[in-house]
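> the following comprises the amino acid sequence and a computationally predicted model.
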Amino acid sequence: MTVIEIPLRWGDMDAYGHINNVQIVRLMEEARVIVFGIPSGTGHRDGTNPKAHIDLRAGADDGVMTLIADHTVKYRRQLPYRGLPVRVEVGIEKVKGASVEIYYRFFDRDQVAVEATSTMVFVHQESGRPVRLTPRQRDALADL
């Protein structure tokens, strides 16, 4: 598990003063990029991934990209806008042949406000077919 903080924006707040449910999915994306790095095929081409805690592209062929196949979000309590960063725990729930299930926990102070998951699938960019995780990728995931 990795713990990060993500700044909240004024525009993330809805009319009730808490973070809008649509923005939670955007924050999930931001957390994935911070923890797992910039996805391939996005213009980041120098082979480095300086922000990633765990680079899931390491050991994968150049033609492999990651796609999100599924999200689940469970709201446990309101996440109020406080003008402070939100603490997020990010980790791996499951590792399968060609996919990983990522979990997120968003905290309001010390209480879990949102629990969520995303299924990230590794696919070959040209064929669109699933690509199995490499041993190097599995080793990187073992650290979470």
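Received, thanks. Numbering: from 1, shown residues only.

> make it CA atoms for all contacts and neighbour counts henceforth
OK.

> what does the longest strand seen in the chain rub up against?
Of all segments of type strand in the chain, defined using DSSP state E, the longest is strand 111-124. By CA atoms under 8 Å, 6 or more residues apart in numbering, the residues outside strand 111-124 that reach it are 63-79, 98-107, 129-133.

> mark which of the residues you listed are buried, thanks.
Burial by neighbour count, 16 or more other CA atoms under 10 Å: within those this picks out 64-66, 73, 78-79, 98-107, 130-133.

> please flag which of these sit within strands.
Going by DSSP E, the strands hold 64-66, 73, 99-107 from the buried ones among the contacts of strand 111-124.

> top helix in this structure by residue count?
helix 21-36 (DSSP state H).

> can you pull the buried residues of that helix?
For helix 21-36, the buried set under the neighbour-count rule, 16+ other CA under 10 Å, comprises 21, 23-25, 27-28, 31-36.

> and the comparison structure, right after this:
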Amino acid sequence: MTLPVRWSDQDINHHVNNARVVALIEEARITAIMRWLGEEGTPDPARPRVVVSLSLDYLRPISHGPELTAQVWVTKVGHSSYTVAYELIQNGHVAARARTVLVQIDPATGRPVPLSPTIRTALKNIAVREAAEVTCA
């Protein structure tokens, strides 16, 4: 999927600010989850899924101008959580790699709850280990 990089996303060094990279990953994740899960993937305050862990490696600067694409895939599905991996690619090179762990929670208690069987099955069916195995276009 192609991600928009705005002129205003740049910092004084003329590359995308590190905080904006986190927002680009969020955009990629939401788009991918909605594609994978259909209506079940639409953000819903009645059944929130929250990010409980984020790791991000900045491998090279991302700049405004050249197309930025994201590869997004699921690497692990647990009882109430799943792990999503990302690669942001610009000019044919991986510029950033990230992983997030999302947990399904009960909005009243804030405690983890099991993923629905529909979501769990869909995520397990698309879970892969390597970015080259996934297309989210």
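Thanks, I have it. Being a predicted model, the structure only gives us computed values, none of them experimental.

> overlay them and tell me the TM-score.
TM-score of the superposed chains, computed with TM-score structural alignment, normalised by the length of the second structure, equals 0.81; 124 aligned residues with a CA RMSD of 2.1 Å.

> among the ones in strands among the buried ones among the contacts of strand 111-124 of the first structure, which two are most distant?
Across those, the longest distance by CA to CA is 33.1 Å; it joins 64 and 107.

> can you tell me how far the aligned partner of residue 79 of the first structure in the second structure sits from residue 69 of the second structure?
Correspondence of residue 79 of the first structure to the second structure, assessed by TM-score structural alignment: residue 62. According to CA to CA, to the nearest Å, residue 62 of the second structure stands 11 Å off from residue 69 of the second structure.

> who touches both of the two?
In contact with both residue 62 of the second structure and residue 69: residue 90, using CA under 8 Å, 6+ apart.

> what sits closest to the aligned partner of residue 27 of the second structure in the first structure if chain neighbours are left out?
Taking TM-score structural alignment, residue 27 of the second structure has residue 30 as its aligned residue in the first structure. The shortest distance from residue 30 of the first structure to any non-neighbouring residue, by CA to CA, 6 or more residues apart in numbering, is to residue 6 (8.0 Å).

> that older thread, distance to residue 138 of the first structure added to the ones in strands among the buried ones among the contacts of strand 111-124 of the first structure, as CSV?
Formatted as CSV, these follow (distance: CA to CA, whole Å):
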residue, distance to residue 138 of the first structure
64, 15
65, 16
66, 15
73, 26
99, 11
100, 10
101, 13
102, 14
103, 17
104, 19
105, 22
106, 25
107, 28
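
> need the residue closest to the centroid of the second structure.
residue 29 (2.9 Å; CA atoms, centre = their mean).

> contacting residues for it?
72, 84.

> any idea how far residue 101 of the second structure is from it?
11 Å.

> residue range for the longest strand of the first structure in the second structure?
Counting by TM-score structural alignment, strand 111-124 of the first structure corresponds to 93-106 in the second structure.

> for the matching stretch, which positions count as buried?
For stretch 93-106 of the second structure, by 16+ other CA under 10 Å, it's 94-106.

> what's the answer for stretch 77-86 of the first structure, then?
78-81, 86.

> of those residues, closest to residue 94 of the first structure?
Nearest to residue 94 of the first structure, judged by CA to CA, of the buried residues of stretch 77-86 of the first structure is residue 86 at 24.4 Å.

> all good on my end, thank you.
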